[in-house]
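1. Need the 3D shape of this:
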Amino acid sequence: MNFDSVEGFSGWDFSYITETGRMASGLLSWSYGSRARILMNEASSMLDMGTGGGEFLSYLRPFPPSICATEGYQPNVKIAKERLEPLGVKVKSFAEDTKMPFADQQFDLILNKHESYSAKEVRRMLMNGGDFLTQQAGGTDCVEINQMLGVPLNADFADWDLNSAVAEIKENHFDILFQQEEKSPQRFYDIGALIYYLKAIPWQIPDFTIDKYQTSLNTINQMILTKGYFEVLQHRFIIHARAI
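-> I've put the predicted structure just below:
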């Protein structure tokens, strides 16, 4: 089998396996980016939560007059600052979702793509009438990987879905303007692409090593050689909420 390292992985960029067609994801019925752009056109101050290396945010220009971004994974903070601060984005690191480094009602738009958050803290930072747009990976995301490797889903997040997120957001003084939840296929076309993916997202299989899961990886590799790919289901949901 051809195993890849993640030495070149930085920020939140999977182009090494997506741009080469080694991993591909199915389409959703919504576009988070398009919805974000529309909201940004009307915003005067915004926050992008969990910006990674700033790759996605950098594509959403032009920015509102005041814009900040956060990143909690320390290796990404330097990358995000180098990419975003020349564009006028203030990048800040943080340690806890419940203690964000911003003032009350500082923003009229908060974006959050695949980042954890405290709905109470998001509401604190938003002005009355401000918008919160989040796309999340649900608790059963790519569960087929866990099943093949014999690893249970993280019990803390297994029930994370649209209904639980909407309930929490409503409890913190928001109106829900849009909500949608779907599962779409994601395919790995060689075993090295799957290994690269698992090394880059350690929360899927926290103790992942090639040696420990060699037998299961061999089984998946045979599936790929026979069928052409290994398919899993991405669990995604999106919420657009307004502070009241």
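2. From now on I want contacts and neighbour counts done on CA atoms only, so please keep to that.
-> Fine.
3. Please list the outside residues in contact with the longest helix seen in the chain.
-> Determined from DSSP state H, the single longest helix within the chain is helix 214-227. Contacting residues not belonging to helix 214-227 are listed as 1, 148, 149, 189, 190, 191, 210, 229, 230 [Cα atoms under 8 Å, 6 or more residues apart in numbering].
4. TSV for these, including neighbour count and distance to residue 118?
-> Formatted as TSV, the contacts of helix 214-227 follow (neighbours: other Cα atoms under 10 Å; distance: Cα to Cα, whole Å):
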residue	neighbour count	distance to residue 118
1	9	42
148	13	32
149	19	31
189	21	36
190	23	37
191	24	36
210	12	35
229	20	37
230	23	35
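5. Sequence B follows; please return its structure for comparison with A:
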Amino acid sequence: MGTFEELVAEGAAVPLEGWDFSWFEGRATEERPPWGYASLIAERLRGVASALDLQTGGGEVTASASVLPLLMAATESWPPNAVVASRNLPFVVQAPDSGPLPFRDSTFDLVISRHPVVTPWGEIARVLRPGGTYFSQQIGTGTNRELTDFMMGPQPVSEARGVAVARADAEAAGLQVLRLEPVSLRVAFFDVAAVVHFLRKVLWTVPGFTVDGYRDRLMDMHAHIQEHGEFVSTSTRFLVEARKP
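-> Next comes the predicted model:
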């Protein structure tokens, strides 16, 4: 365990490109959802001729599938991630998260997304072929609210990422919801470097986070972890599967 300044400097120096969280090994843990998203999409990718991965990050999860369809496309809005994704997947387009998507109507048998920033339901419905499905693991309401509140003070919790909103938006886009499964998961940070890197990488947890702007709260976090051995938070996820009639 380094000093506070050493740990903060270490967390601030970790590159942000890609969506690989292996750096956190031994420094933070997050309980995994029970359904095994990577295995589920790998199974689905084997059974389709065309698929689109929205907001792919560095493409790591989709690239882990043993078989990809003949047409495998992906979108990513952040240029550094798009560069990483282009090394992992065959066809990556830089496109805004909220759409429009640069694809023709009824192009894909399957659209997937893991932890999308936004879900452009209308565009998803447009690019899906009739009978095609959207399959996604999403971030739920109030995820990591304990960490947010520690750093910022008590914050209101929006229902915009709730399962009820997801169902309503999917159905409004003309999709039939087949599966909608929420879960709460334990998260633990074992040093303040992990907190710094997480807040730099997962930007919506503390909007506008900088080390200098939150130095006092980071010092309090460091003291908390030294006393308790960890800082515990709760992430929320839900799995959604919807079909185009």
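6. just checking, next helix/strand downstream of the longest helix of structure 1?
-> strand 230-243 (DSSP states H and E).
7. What is that next one packed up against?
-> Helices and strands touching strand 230-243 of structure 1, as assessed by 3 or more Cα pairs under 8 Å, 6 or more residues apart in numbering; DSSP states H and E, comprise strand 126-137, helix 143-149, helix 162-171, strand 174-188, helix 214-227.
8. so of these, which one's packed in deepest?
-> Ranked by mean neighbour count under mean count of other Cα atoms under 10 Å, these are led by strand 126-137, which reaches a mean of 22.
9. Output the residue interval of structure 2 matched by that strand.
-> The alignment of strand 126-137 of structure 1 onto structure 2 (TM-score structural alignment) spans residues 128-139.
10. mean deviation (superposed) between that stretch and structure 1, please.
-> Mean deviation of stretch 128-139 of structure 2 relative to structure 1 after superposition (mean Cα distance after the TM-score superposition for structure 1): 0.6 Å.
11. before we move on, back to that, okay, angle between the longest helix of structure 1 and strand 230-243 too, please.
-> Relative orientation of helix 214-227 of structure 1 versus strand 230-243 (axes from the mean of the first three to the mean of the last three Cα atoms, to 10 degrees): 100 degrees.
12. check the fit of helix 214-227 of structure 1 onto structure 2 and give the mean distance.
-> On superposition with structure 2, the mean distance recorded for helix 214-227 of structure 1 (mean Cα distance after the TM-score superposition for structure 1) is 1.6 Å.
13. angle of that helix against strand 174-188?
-> Angle between the axes of helix 214-227 of structure 1 and strand 174-188 is 80 degrees (criterion: the same axes, to 10 degrees).
14. In TSV, list the helices and strands packed on strand 230-243 of structure 1 along with distance to residue 101 of structure 1.
-> Converted to TSV, these look like this (distance: least, Cα to Cα, whole Å):
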stretch	distance to residue 101 of structure 1
strand 126-137	13
helix 143-149	34
helix 162-171	20
strand 174-188	22
helix 214-227	42
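15. Let me see the contact set for the residue nearest the centre of structure 2.
-> The centroid of structure 2 falls nearest to residue 115 when counting by Cα atoms, centre = their mean (2.7 Å). By Cα under 8 Å, 6+ apart, the contact list for residue 115 of structure 2 reads 136, 137, 138, 139.
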